Structures are given as structure tokens and as C-alpha cells.
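**Q** coordinates only, no sequence provided:
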């Protein structure tokens, strides 16, 4: 079982804070440090000092850490052209010595697009469907050969397909709640499927769809890792949990189990371990 930290810097974090968290992640024995790819805060927090870019952050952390995996949950396909993204991710992978993982999604937060002038195309999922093929194709092209792809949304001609990542294959993560297109995309391209903030029941159902889609794509059902993104608020006692929940702009009761029965993580470590074991037995 892999344990990783997912951070939400858009809610308010300096580069120094992110470096401190990443180093603590490594020192405490976690396997990976992931971050979201957003440019606008959510909720009642002030979001100061402002957003940080996901791949610029990971490039810096690649030089400041030695062991942990580094990645995104999820890079928004509509933030970056696939050819540019392939260059960015390959470069950070080389800077880290081969420790990068790419989480790729369509992008959903329309308000941040309006705030920073980022296009929000109607066919955003269609674009996200083309991106894994292009990014993977560029990395897989043999040195000295060129890559071409003429899709509906992206057109690449005679690309030298450089640079190459340090890893032979960068693990790709795809996630989401969609009942058909998302599992099909994950079944075809993903090394890991991530269920974002879903209930145990919804996770169990979606994992089944993804595994079935993998079989349809000619892969084994257990060829993919299945994972959850969950909110965590840990404290030694109720007072510490309440203080940390307030800093997140959340209520303690909401963090324990919300109205949709999604398994949040709030409480002392012993309680969280028991909840994790119960949900893992159900959905995995």
C-alpha cells in the first residue's frame, strides 16, 4: 500500500511552505508528494500569498528531495498543450532522477479560468482524451525518429519528440467520477486510477468499471493501481483537530463523514487507521 501526501497550495502556501511539507513527507517515510493543479482558492480561506504553478513547484522540489515520488492530481489538460506538457514533465523527471508521475484530467473549475484568462472549451473532455495518446507517443518515439499525430483538437507534424524522461515509462494517473468515458480512458492509458473524494460505495463501483475497461483494452483487470483522494485532518485530541479544521475552513463534523457519506479523515491516528482499513477492505 502506498501512502502519499496531496496538497492544495491554491488555499494558501508559499514555496518555502511547500518545500517544508515535501521534506517532511520524505523524512516521515511517505512514498510520494502530490499537489493539485489549480490557480484559484475555494471556500472561505484568503488564499494568500496566491497560487503556485504545479510543474514549476515540482521542478524545484525535484532538486531538493531525494527519494519520494513527485506528481500531480491532476494536471488540467486544458491548461497546457500536450507537446509543451510532454517537455515540462520529461524535464522535471530528469531533474528528479526519474521520480515523476503525471496525473492528467480535463480540468473543471470554470471560475479560475475567468480569473486568469484561461480558455474553458466546451469540448474539454475530448481534449483530455487526446492528450494521453500524444504525451505517451512523444515519450515512446525512438531517438532520431519523428512523431506525428493528427487528432480532432491537436495536430503535431514531424516532432523530434524530445526531450525524453529519465524513466522508461512515466506512470500516468487518470481519475474522475464519469461512468463511461473516464473508465475507458483509464483502462487504455493509466497506470493508476484515482477516485477523487468519493464514498466507499462510489469508489467500489467506479473501480469495477475501470477494471472492466482495462480488460476490454486487452489488459489484466489488476493492471492498474486504484486509489482514493481523501481529506485528512489529524490531531492528537479533539481540540487539535478542531484548530486544524478551522485553519482549513472546515467543520469537524463535516470532515468526519459528510452528507454524502464520503469517508473524510478527521481525528486521532488510531481512529483514522481503523477507518482506512474498513474502507480499503470494501473498495479494493
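**A** Thanks, I have the structure now. It should be emphasised that the depicted structure is a prediction, and the values quoted were computed from it without experimental measurement.

**Q** C-alpha only now, for contacts and for neighbours.
**A** Fine.

**Q** ok, the residue most central in space within the chain - contacts?
**A** Nearest to the mean C-alpha position of the chain, by Cα atoms, centre = their mean, lies residue 73 at 1.2 Å. Taking Cα atoms under 8 Å, 6 or more residues apart in numbering as the criterion, residue 73 is in contact with 6, 34-37, 102-104, 173.

**Q** roughly how far does it sit from residue 35?
**A** 6 Å (Cα to Cα, to the nearest Å).

**Q** next: residue 149.
**A** For residue 149 relative to residue 35 (Cα to Cα), the value is 30 Å.

**Q** of those two, which one has the most company?
**A** Between residue 149 and residue 35, residue 35 has the larger neighbour count (other Cα atoms under 10 Å), namely 24 against 16.

**Q** just the buried positions in the helix or strand hosting residue 93, please.
**A** According to DSSP states H and E, residue 93 maps onto helix 82-96. Neighbour-count burial for helix 82-96 flags 82-83, 85-96 (criterion: 16 or more other Cα atoms under 10 Å).

**Q** put this beside the first:
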């Protein structure tokens, strides 16, 4: 199992905070650093200061200031950007990183942040998913178009005239695509069609296993031959003893007992057991949601006491 670090900068973080975590994660041997793509903080226990940072601008900076670790989003919202410019941005960051970008992409869901920054938000979930599916067609279609050929698209919501479909990403045919969520029908179908990795965020072990199985069923029904990677995201709160666990839980506004039920909380040995259960359910990667970016010792503890037991 590979462990990846997942950040929520909209809760309150500068670019420098994110860079410090990325550099520490790279030095400690973690597989990747991902970040959310949100413009508004969540919850009453945080102020969100100094304010949000844009996901792909941030990743462009990190691409130039790291050398090994993979970089990506969980998840870029389809509502935030037009598909053509989004394809350009992600391709450019992939080239800037030397081919270390993963493209996590979702339909968008947080209505309040759209209102806060003047971003249109289709009220109907069906329309959001229809737009999302067209964007998946367009972004992957632009990247897949051979150099020297043009790309045209006629959809209900998006229409592209004959265009050069440039630039191309560093990775061929394009960066790995991640699709996530626990929707029972459409999400598994879209994952089977477009995704290299299917992610279940912040769900119970039982619900994660059930979501994996729905997507496996969709993959088989699609006739797909390419492998699918299955992954989970869970909040992290690990400590050497109960006092350290409690201190870390308090810093992120959570209760220890609740985190033990709904996340990856406890001692390193407890974390190993919990990760093992997710592995038995089919998770090949786990994204550790690190909410306190100032606590780099948290990462060191996982790297030194948890990771060696997973090999």
C-alpha cells in the first residue's frame, strides 16, 4: 500500500505552508502530495485566513520546487473552469513537473463557495454531472489528439471548433485521471470509462468496500481491459500516546473517539491495523488528510513508525 498526503488549504494555509509539507513529504518518502480544489473554508472552527489559494497555480509552484513526489487534486471541480483552458493548465503543470501530475476531477458540489466567488452553480445534480461528463470527454480528447491534428466537439453544454489541441502533457497519452465519490450508478460508470484510479473519500470501511465493488462491476460491464487502481481518503490523527493523539485532535477541532470511528486515528500500531483493513477491502493507495500543516512531526511519525510496517 502507498500512502499519499492530502491537504485542505482552504481551511487556512499559505503557499509557503503547502511547500513546507510537500518538501517534508518528499524527503520522508511519501508517494504524493495532493490538495483540495476549494475557494471557501468549511466549518465554524476555522477562519480560513489568510484565504484560499488556487489549486493549479499552487501545483505549478510545487512542480518547480520538488523533484520526485507526484502532485494532484482531490478533486478539481468541473464547475470552476472551462474544459479547454483546464486542459491547457493541467498539461502545462505536467510539463513543468517533468510528468508528475495526476488529474483528480469531480462534478463540483459546494454551492456556498460558488456563491461567494460568483461562480455559476447548476442547481440540478443531473446537469452538473452532464456537464462533468462532457468535460471529461473534452479534456481527455484534447490531450489524446495527435500533434498536427485538430479536435472538434459538439455537446449539449460545450462546443469546440477545430482547434490545435495543444499543449500536450509530458505524460503519454496524458496524466492519470482520478474519479471519486460514492454515487451508486453514474460515478462507477464514468470511472470505468475515464479513470485510471477510483477514490472513495471519507467513507466507512464498509461503505468503501461496497463502493469499490460497484466500480469493479462497472469496469467488468464496460469490457475494459486496462487496470483500475482503487484508493481511499481518510483524515489522519496519529500519536505516540493518548495525550499526543488528543492534542492533535484538538488542533483540528475533532474528538478522538469520533476520529477513531471515522478516520485513521490512534497509535501507529492502530493505524497499521486500520490501513490493513482498507487494504483487505481493495485499497491500494490511501490519502492521509493532514489538516494541521504546521505539524510536520505528524508526517515524520507516520513515515518512521507506520510506513515500514506496510512494506
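**A** That came through fine. What you are looking at is a predicted structure, and each value in this text was computed from that prediction instead of being measured.

**Q** common neighbours of residue 73 and residue 35 of the first structure, please.
**A** Overlap of the contact sets of residue 73 of the first structure and residue 35 (by Cα under 8 Å, 6+ apart) consists of residue 6.

**Q** all the helices of the stretch 101-250 of the first structure, in order from the start?
**A** 110-116, 124-140, 181-189, 200-216, 238-247 (DSSP state H, counting those that start in this stretch).

**Q** now do the same for residue 98 of the first structure: its match in the second structure.
**A** Under the alignment (TM-score structural alignment), residue 98 of the first structure pairs with residue 99 in the second structure.

**Q** contact partners for that match?
**A** So residue 99 of the second structure contacts 169-171, 175 (Cα under 8 Å, 6+ apart).

**Q** who wins for neighbours among the residues you listed?
**A** residue 169 (24 neighbours).

**Q** show me what that one lines up with in the first structure.
**A** In the first structure, the residue matched to residue 169 of the second structure (TM-score structural alignment) is residue 165.

**Q** tell me the contacts of that match?
**A** 89-91, 93-94, 98, 139.

**Q** at 6 Å instead, please
**A** By Cα atoms under 6 Å, 6 or more residues apart in numbering, residue 165 of the first structure lies in contact with 90, 93-94.

**Q** any idea how far residue 200 of the first structure is from it?
**A** Residue 165 of the first structure is 36 Å from residue 200 of the first structure, by Cα to Cα.

**Q** list the buried ones in stretch 29-39 of the first structure?
**A** Neighbour counts over stretch 29-39 of the first structure (16+ other Cα under 10 Å) mark 30-39 as buried.

**Q** let me fix that, I meant to ask about stretch 299-307 of the second structure.
**A** 299-303, 305-307.

**Q** tabulate these (CSV), appending distance to residue 113 of the second structure and secondary structure.
**A** Listed next are these as CSV, based on distance: Cα to Cα, whole Å; DSSP: H, G, I helix; E, B strand; the rest coil:
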residue, distance to residue 113 of the second structure, secondary structure
299, 30, helix
300, 33, helix
301, 34, helix
302, 33, helix
303, 34, helix
305, 38, helix
306, 36, coil
307, 36, helix
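
**Q** so which of those would you say is closest to residue 218 of the second structure?
**A** residue 307 (32.0 Å; Cα to Cα).

**Q** and residue 152 of the first structure, how many neighbours?
**A** Residues within reach of residue 152 of the first structure, counting by other Cα under 10 Å, total 9.

**Q** just give the nearest non-adjacent residue to the alignment partner in the first structure of residue 191 of the second structure, would you?
**A** Under the alignment (TM-score structural alignment), residue 191 of the second structure maps onto residue 186 of the first structure. Leaving aside its sequence neighbours, residue 186 of the first structure sits nearest to residue 174 (Cα to Cα, 6 or more residues apart in numbering; 5.6 Å).

**Q** and that neighbour, what's its match in the second structure?
**A** Using TM-score structural alignment, residue 174 of the first structure pairs with residue 179 in the second structure.

**Q** any idea how far residue 78 of the second structure is from that match?
**A** Taking Cα to Cα, one finds residue 179 of the second structure at 12 Å from residue 78 of the second structure.

**Q** please apply the same query to residue 106 of the second structure.
**A** Residue 106 of the second structure is 6 Å from residue 78 of the second structure, by Cα to Cα.

**Q** residue 307 of the second structure now?
**A** In this view, residue 307 of the second structure and residue 78 of the second structure are 34 Å apart by Cα to Cα.

**Q** ok, now residue 227 of the second structure?
**A** Taking Cα to Cα, one finds residue 227 of the second structure at 25 Å from residue 78 of the second structure.

**Q** swap in residue 9 of the second structure?
**A** 19 Å.

**Q** which residues of the first structure fall in strands?
**A** Ranges of strands in the first structure, per DSSP state E, are 4-7, 32-35, 69-72, 75-76, 100-105, 147-150, 155-159, 172-175, 192-196, 225-229, 232-234, 265-267.

**Q** average offset of the second one relative to the second structure?
**A** Once the two are superposed, strand 32-35 of the first structure sits an average of 0.4 Å from its aligned residues in the second structure (mean Cα distance after the TM-score superposition for the first structure).

**Q** what packs against that strand?
**A** Counting contacts by 3 or more Cα pairs under 6 Å, 6 or more residues apart in numbering; DSSP states H and E, strand 32-35 of the first structure is packed against strand 4-7, strand 69-72.

**Q** winner for burial among these?
**A** Neighbour counts (mean count of other Cα atoms under 10 Å) averaged over each of those peak at strand 69-72, with a mean of 24.

**Q** whereabouts in the second structure does that strand align?
**A** Going by TM-score structural alignment, strand 69-72 of the first structure sits over residues 70-73 in the second structure.

**Q** list of residues touching the matching stretch?
**A** Taking Cα under 6 Å, 6+ apart as the rule, stretch 70-73 of the second structure contacts 32-36, 100-104.

**Q** show me what contacts residue 19 of the first structure?
**A** Neighbours of residue 19 of the first structure in contact, by Cα under 6 Å, 6+ apart: none.

**Q** matching it against the second structure, which residue comes up?
**A** Per TM-score structural alignment, residue 19 of the first structure is aligned with residue 19.

**Q** distance check, its match against residue 51 of the second structure.
**A** Taking Cα to Cα, one finds residue 19 of the second structure at 16 Å from residue 51 of the second structure.

**Q** then residue 198 of the second structure?
**A** 30 Å.

**Q** of the two, which one has the most company?
**A** Taking neighbours as other Cα under 10 Å, residue 198 of the second structure and residue 51 compare with residue 198 leading, 28 against 15.

**Q** tell me who's in contact with that one.
**A** Contacts for residue 198 of the second structure were tallied using Cα under 6 Å, 6+ apart; they are 178-180, 230.
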